[in-house]
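Student: Sequence and predicted structure, then a few things I'm wondering about:
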Amino acid sequence: MAKVLMKGNEAVGKAAIEAGCRYFFGYPITPQSEVPEYLSSELPKVGGVFVQAESEVAAINMVYGAAGAGARVLTSSSSPGIALKQEGIGYISNAGLPAVIINMMRGGPGLGTIQPGQADYNMTVKGGSNGDYHDIVLAPASVQEAVDMVMEAFDLADYYGTPVIVLADGLIGQMMEPVEFNYVCKKELAPKTWALTGKGDGEKHMIQNLVIEPDECEAWNKSHFEKYAVIEANEQAWEEYLMEDAEYAFVSYGTSSRIVRSAISYLREAGYKVGMIRPKTLWPFPAKAFEKLDKKIKKYMDVEMSMGQMVQDVAYACNDKNKIEFYGRTGGVVPAVDEIVEFGKRVMGGDK
């Protein structure tokens, strides 16, 4: 299939359709409003259903219902809207249902700004709802990767029975890049025999959320974490950039990693042996990427569009909080390449 030039928000909407999504429930909010706008036009053309709900809370509970019926279902929003969806996301996670959620992050907290940010990391990766649970979190760094990850998200959601969150930011949603759509399911997916079909005869199914007895609830949680252990073992994903001879390593994801990549080219020209580990999965965090590098890397330089929400995961992965240096901009401010170059030089010992 030939590449086409598309805005990120519209491209992820098309990617969802290509992956078999036929139901979208959402509510407009900048900077992701083109996702529902695109799907409101295109989903009906393939026999799908688009609903602009009366609120984000209503939208996520519609997702809960459609997921329980076995549908491939999507919702999207941006930071404050995702915050409103957290209770419903927790319910879907606890019920073990597949759903895909796109968050085009903006600056915060609260209503914040409409400019891009990455300060939803903790809310998304650590769990924004109550209780013990995880969702798979994918972090694209380009429009093409956002397309690919949305397609993959539906397969991961169905395979593991869990929500998958595609965590991007407003820049990726708003920029235009050439993309191609080539959906190929890479998982062997079982029939959804558990789905609630409403036929009223045959085998009866129940989707459970409330577990009254403490011992039963604990066992329920432990069964979820057995699944999470499998996900952690099998689904960690990352990119290593110029790490073969690196003595220092940036750690960055999404839009920030694109800026870091440009900074690395200047630092390499200046003689610094520096590379980057770019997490593609934020949960499970790619700890495996650090295992083989710990002894040769002098410092890890975490760069984010937040106040350092990923730092703890990097420190845990490299098993040494003293090896972490952080640089971040927040509130919708995007760091410039020269800022990252100066930060890198400062950490690595000044000008060569």
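Tutor: Nice, thanks for sending it over. Being a predicted model, the structure only gives us computed values, none of them experimental. Residues are numbered from 1 along each chain as shown.

Student: CA only for contacts and neighbour counts going forward, please
Tutor: OK.

Student: can you map out the strands along the stretch 51-200 of the chain?
Tutor: Taking DSSP state E, counting those that start in this stretch, the strands of the stretch 51-200 of the chain run over residues 73-77, 99-105, 136-138, 163-169, 176-179.

Student: relative to strand 163-169, how tilted is the first one?
Tutor: Note on geometry: by axes from the mean of the first three to the mean of the last three CA atoms, to 10 degrees, strand 73-77 and strand 163-169 are set 30 degrees apart in direction.

Student: Figure out how far strand 73-77 is from the centre of its chain.
Tutor: 13 Å (CA atoms, centre = their mean, to the nearest Å).

Student: again with the second one
Tutor: Average the C-alpha atoms of strand 99-105, do the same for its chain, and the two points are 7 Å apart (CA atoms, centre = their mean).

Student: And here is the other one:
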Amino acid sequence: MAKVLMKGNEALAEAAIQAGCRYYFGYPITPQNEITAYMARRMPQVGGVFLQAESEVSAINMVYGAGGAGGRVLITSSSPGISLMQEGISYIAGAEIPCVIANIMRGGPGLGGIQPSQSDYFQATKGGGHGDYKLIVLAPSTIQEMAELTAEAFNIADKYRNPVMILGDGMIGQMMEPVDFESIKKTDEILPKKTWATTGKGKRGKKNIITSLELDPQLLEKHNFDIFKKYKEAQENEIRYEMKDCKNADVILVAYGTIARIAKDVIEKAKKHKIKIGLIRPISLWPFPQEPFNKTANKTSAYLVLEMSMGQMVEDVRLSVNGRKPVYFYGRTGGMVPEVEAILNEVKNILGGVL
């Protein structure tokens, strides 16, 4: 299959289909509407189910049902819509149902605007709903990576019986790049047996019952301990990150998603000024990669975290650096995007203070 020029939203949708997703539930909201439109056209072609629910609350509970019956299921939305899903996401995590959730972030708080943002990081990585649970969160920075991580997300969700979130923003959802789908594994090769699913009793001795309700506090505590064993396993096996030019860097930028693309432009421009800048790009936002900070803390002067927010990932960076070097922050919010020259000036200011 030749490369196809696609929007990020469309690449996410097609990758989900090629990974075996046959159930999609959603509700229109900018800037992720291309996913809904794409799925409305493609799902009938592959024998799948597309359903536009009456609300995001309804849609996430449809995911609970389809995922509980063993289907590979996708739901997508943007910031305020994801907020409406939080109760259902907590139920799904508690019931150990695999699914993939995509948040193509927009500006906030409140209804905000339709321009790109990264201000849902806390909601995604710290648990936006109630109770003790985690989402595994992946953040692509190219359209090719959007496709590959989406397909991989279904495998991870099935492996841990847990929701996986693709965290993008309006920029990566709307921009267009060539995508090669040859790297996406085909459905029949990767679908595991789901002996826990509500597919009928069959030859089992008892029915499968899926619920997140447990009124006995001792049993509920045991359930929490059990699911956190899975999260510990994920922390050992599912960390992903990229490092660029960090070996002799005076300052290391830390950015994820589309802002990491801008950071790479800053690195190239800085070379003309004889300034050595590196980049750490977390790809898994949870579990958060601490290893690259352990590798670099004794070799760099400072870290500069770049976000389209008032500063959220910066807290995880400070925890990872653990006081070994200064951690600075530069962000734009409300749909504004950091510019290369402004970031480079921030680096110059930092170097003026630490060298």
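Tutor: Nice, I can see it. Because the structure is a prediction, the values reported are computed rather than measured.

Student: TM value for the aligned chains?
Tutor: TM-score of the superposed chains, computed with TM-score structural alignment, normalised by the length of structure 1, equals 0.96; 351 aligned residues with a CA RMSD of 1.7 Å.

Student: out of the strands of the stretch 51-200 of structure 1, nearest to Ala237 of structure 1?
Tutor: Closest approach to Ala237 of structure 1 among the strands of the stretch 51-200 of structure 1 is made by strand 136-138 (8.9 Å; CA to CA).

Student: which strands and helices sit next to that closest one?
Tutor: Counting contacts by 3 or more CA pairs under 8 Å, 6 or more residues apart in numbering; DSSP states H and E, strand 136-138 of structure 1 packs against strand 163-169, strand 281-283.

Student: what's the average distance of that strand to structure 2?
Tutor: With mean CA distance after the TM-score superposition for structure 1, strand 136-138 of structure 1 departs from structure 2 by a mean of 0.2 Å once superposed.

Student: what comes into contact with that strand?
Tutor: For strand 136-138 of structure 1, the surrounding residues in contact (CA atoms under 8 Å, 6 or more residues apart in numbering) are 124-125, 149, 153, 162-167, 280-284.

Student: before we move on, what about stretch 315-325 of structure 2?
Tutor: Residues contacting stretch 315-325 of structure 2 (CA under 8 Å, 6+ apart): 288, 290, 293-294, 297-298, 300-303, 305, 327.

Student: closest one to Glu232 of structure 1 among the helices and strands packed on strand 136-138 of structure 1?
Tutor: strand 281-283 (7.9 Å).

Student: Quick check: the closest one compared with structure 2, mean distance?
Tutor: Its aligned residues in structure 2 lie a mean 0.2 Å from strand 281-283 of structure 1 after superposition (mean CA distance after the TM-score superposition for structure 1).

Student: which residues in structure 2 does whatever helix or strand comes next after that strand align to?
Tutor: Using DSSP states H and E, the helix or strand that follows strand 281-283 of structure 1 in sequence is helix 288-291. Counting by TM-score structural alignment, helix 288-291 of structure 1 pairs with residues 291-294 of structure 2.

Student: Outside of the matching stretch itself, which residues are in contact with it?
Tutor: For stretch 291-294 of structure 2, the external contacting residues (CA under 8 Å, 6+ apart) are 243, 280, 320-321.

Student: Next step: these restricted to helices.
Tutor: Judged by DSSP state H, the subset of those located in helices is 320-321.

Student: Narrow the contacts of stretch 315-325 of structure 2 to those that are buried.
Tutor: Neighbour-count burial (16 or more other CA atoms under 10 Å) is assigned, among the contacts of stretch 315-325 of structure 2, to 288, 290, 293, 297, 300-303, 305, 327.

Student: Out of those, which is nearest to Val63 of structure 2?
Tutor: Comparing these against Val63 of structure 2 with CA to CA picks out Phe288 as the nearest, at 26.2 Å.

Student: which residues touch that closest one?
Tutor: Taking CA under 8 Å, 6+ apart as the test, what Phe288 of structure 2 contacts is 235, 239, 282, 316.

Student: Most neighbours among these, which one?
Tutor: Pro282 (26 neighbours; other CA atoms under 10 Å).
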